[in-house]
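Peer 1: Model the following, please.
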Amino acid sequence: MEACAARAPGKIILAGEHAVVHGSAAVAAAIDLYTRCSLRLLPLAADADAEAGAAAVELDLRDPGLAFSWPCARLHEALLTEAAAGAQDPRSCSPDRLAAITRLLEEQEIPEAKIWLSAGLSAFLFLYTSILGCRPGKVTMSSDLPMGSGLGSSAAFCVSMSGALLVAAGAVAGAVGDGKGTEWELVGKDDLELVNRWAFQGEKIIHGKPSGIDNSVSTFGSMIKFKKGELTSLKSSNPIKMLITDTRVGRNTKALVAGVSERTSRHPDAMASVFHAVNSISEELSSIVELAANDEIAITSKEKKLAELMEMNQGLLQCMGVSHSSIETVLRTTLKFNLVSKLTGAGGGGCVLTLIPTLLSNLVLEKVIAELESHGFRCFKVEVGGQGLQVCQGDCSCFNGNVV
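Peer 2: Have a look, this model is predicted:
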């Protein structure tokens, strides 16, 4: 496949963040905000001696407006002393290979202000060269997701990139389409499993010891309950809509997780009760989302129960010490409109979820958004529990509305 694209969704945690580290259940879901990866393989030079220096692997990051290029000869020299894994055999990046990738990035002279890109670029180089070797190509990435705000942006990056690379390698095929690249296609379960395993290797480069939850939700979509390493797929019988408020406040996830652990060591009995309560909330929420609500009264009742569980979960997250003044501002603002909110992810800033009831008028919702944005926040309306990875084959006009 000379040209293809893939897109993968971000995620939210509906219930159970932090407590899941201590054995409680948690519920995560895909959202309809996507990261897109377009790949065009470039022809191999006919005259290797004349054009060897021209062949390159290029990466265009549209959102920060940055572009990178690595000569194929340099990649081959630096990375292929260690045999590439091959598209069907996902494996971890060895320390030697990671050290070689780090040296390649040092040659790029990444601006100090953009040094946070290094982990993502390392994952890109590992995935590209492991799956496609040093074949010249151009990769273009764009995303709806704010980075580092708890919406699974790095997982969506790794899943969409792995999907496109594996399609190009012939290891993954979308559903049968017209071949004209005009629509996104679903991917078969076995192919999704392969993509997920590769994406997890990319996530390990970025995060060190990821849980695998983010890349699993981004790959397979829908909703999952996870507890002690066990993932259970959930099927929502009714649409669930959320307003996501990005507070634009950065946070240190490792420090927040450590803070909860320290509080647990100081107050083991009290925190055990908190985690037990969170587990009950996650289990009940899992059951409620799968209940069929067939009329307006049933839907309203279902949404009220979800809102109450979110409200209780937020109170317990406050008990854990992971709220923040920006989060409290969102809670107060939405409460004025009788709407319920909770943080999602690590807390300490990041993003906040607000359940949008089916009967809420657009006029009221716009007022809520206007007031939140007056605080400098950014809002996204999303549907919860949608499709996971999708691919587009050929010259993909569905990639952000343009052929790339």
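Peer 1: From here on, just use CA atoms for contacts and neighbour counts.
Peer 2: Fine.
Peer 1: Tell me the helix or strand right after the longest helix seen in the chain.
Peer 2: Using DSSP state H, we find that the single longest helix of the chain is helix 296-320. Where DSSP states H and E defines the elements, the next helix or strand beyond helix 296-320 is helix 325-335.
Peer 1: Sequence B follows; please return its structure for comparison with A:
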Amino acid sequence: MPACESGEGGWEGVFRGEGRLAMMITMTEPSNSINISAPGKIILFGEHAVIYGRTAVAGCIDLRTYVNLFTSADGRIYLSLPDLGVERTWLMKDVRKAVDKLYEGKSDDNAPPCLELVVPIARQICGTSEDQCGVQQLASLAFLYLLIGVARKRKDLLAVKVTVRFNLPSCVGLGSSGAYCVCIAAALLQVAEIIPSPTVTAANNASTWSPQHLETIRLWASAAESLIHGRASGLDATICTYGGVASYRHGCKIEQLENLPDLKVLLVNSKVERNTSRMVTLVKDRLKKANFVVFPEVIDGIFNAIDAISRDAIKILGQPQHSKNRKTCSEDEHYSLQEWSMELYSDVNELCRINNQLLIALGVGHPKIDQICTTLARYGIHPKMTGAGGGGSLFAFLKPS
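Peer 2: Next up is the predicted model:
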């Protein structure tokens, strides 16, 4: 594909039914070792609009984040993220002191801690100020937020050593922060026995949790991700936890799309780093200006149009195929009940084109994104930015082979 050869950085991806949070537990001496992985994601349709109550559609991709955790009695907490250049050490006694400062009122055992209450304490331990918002600082802060949260529930929690590796790049809209928060949340909730050991068989001899405990993981991960991205919709944490392809609307039940064609996509890295929180704030400011200054219905109309695109995409991708060859598959099998036809491709390809233009109208485009779109359009392919925009990644559906 010419877009890949031009040095943009491209991958072919596929949505997989088994692409959910997975865990493998191995016993080592003298402590337990927990290995957890979660998939990345791409937002197919609905980014930004989903923050304001509209529908979004997203799917996991076969690029994952991996976390290894084991407990230690040496009283030191280790966090290693070699791909981000992060090597941090803290004393467990400092975490326990922080926990003692927290208000000991009644709380839901499964609820994540209050961000406003815990984050200032986590910043103090981490040694970061509010104006330090680099990837390394935010990753450390999210980890400490989750650690303080579980330590509050489990006062005798041992120190932990955590190593994180990424198979997907950061800051390009592929859900690296969501997968990171999901893996860390799952590992810490597991070691603190807030959730039980996983009992549901997943792919590749791994295990995962019941829907009830996956929801607990999602809630904690979503709270931690809000710390990283500001006003997060929760979509990334949802997809990285549950996998598959799903529609999401704030306050509504997650709807998995189970009748998908065998979707394949091309991912293109624009090589332009962007800050999700900054892009979200940009759109928020534009909406605020529209509501109170000049054109109150315009931005809202863009959100409504994006919502309509998401809902049309759900109808197109999830429509049943009446076929004698239809079969029943287990939850973890990769399967397709629709043929990926040129008709389906043409429909979603056009939806991508329109949705991308609407995102540009919101002000989250970039000249490099325009260049990539122009290049692929020569071949009848209409890519769309995925995630916050302002750079990052684009995706395009590939034509049926």
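Peer 1: one step back: after superposition, how close is the longest helix of the first structure to the second structure?
Peer 2: Averaged over the aligned pairs, helix 296-320 of the first structure sits 2.5 Å from the second structure after superposition, using mean C-alpha distance after the TM-score superposition for the first structure.
Peer 1: just checking, what packs against that helix?
Peer 2: strand 3-15, helix 268-290, strand 341-344 (3 or more C-alpha pairs under 8 Å, 6 or more residues apart in numbering; DSSP states H and E).
Peer 1: Name the residues of the longest one that come out as buried.
Peer 2: Right, the one you point to is helix 268-290 of the first structure. Across helix 268-290 of the first structure, burial judged by 16 or more other C-alpha atoms under 10 Å covers 271, 274-283, 285-286, 288-289.
Peer 1: Out of these, which is nearest to Ala123 of the first structure?
Peer 2: Ser282 (32.4 Å; C-alpha to C-alpha).
Peer 1: so the closest one makes contact with Ile13?
Peer 2: No. Under the criterion of C-alpha atoms under 8 Å, Ser282 of the first structure makes no contact with Ile13, lying 10.3 Å away.
Peer 1: coming back round to it: rebuild the helices and strands packed on helix 296-320 of the first structure as JSON lines, extending it with distance to Leu365 of the first structure.
Peer 2: Converted to JSON lines, these look like this (distance: least, C-alpha to C-alpha, whole Å):
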{"stretch": "strand 3-15", "distance to Leu365 of the first structure": "20"}
{"stretch": "helix 268-290", "distance to Leu365 of the first structure": "23"}
{"stretch": "strand 341-344", "distance to Leu365 of the first structure": "14"}
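Peer 1: Report the next helix or strand after the host helix or strand of Arg96 of the second structure in sequence order.
Peer 2: Using DSSP H and E, Arg96 of the second structure sits within helix 92-101. Moving toward the C-terminus from helix 92-101 of the second structure, the next helix or strand (DSSP H and E) is helix 115-126.
Peer 1: and the angle for the longest helix of the first structure with helix 268-290?
Peer 2: Orientation of helix 296-320 of the first structure against helix 268-290 (axes from the mean of the first three to the mean of the last three C-alpha atoms, to 10 degrees) gives an angle of 160 degrees.
Peer 1: what comes up buried for helix 296-320 of the first structure?
Peer 2: For helix 296-320 of the first structure, by 16+ other C-alpha under 10 Å, it's 299, 302-303, 306-307, 309-314, 316-318, 320.
Peer 1: cool, and stretch 166-185 of the second structure?
Peer 2: By neighbour count with 16+ other C-alpha under 10 Å, stretch 166-185 of the second structure contains the buried residues 166, 168-185.
Peer 1: And Pro95 of the first structure, how close does it get to Thr247 of the first structure?
Peer 2: Using C-alpha to C-alpha, to the nearest Å, we find Pro95 of the first structure at a distance of 36 Å from Thr247 of the first structure.
Peer 1: Tell me which of those two has more neighbours.
Peer 2: Applying other C-alpha atoms under 10 Å to Pro95 of the first structure and Thr247 shows that Thr247 carries more neighbours, namely 24 against 9.
Peer 1: Is the more buried one in contact with Cys351, as I believe?
Peer 2: Yes. The criterion here is C-alpha under 8 Å, and Thr247 of the first structure meets it with Cys351 at 5.9 Å.
Peer 1: Need the residues touching each of the two.
Peer 2: Contact criterion C-alpha atoms under 8 Å, 6 or more residues apart in numbering; residues shared by Thr247 of the first structure and Cys351: Ile327.
Peer 1: I am finished for the moment; much appreciated.
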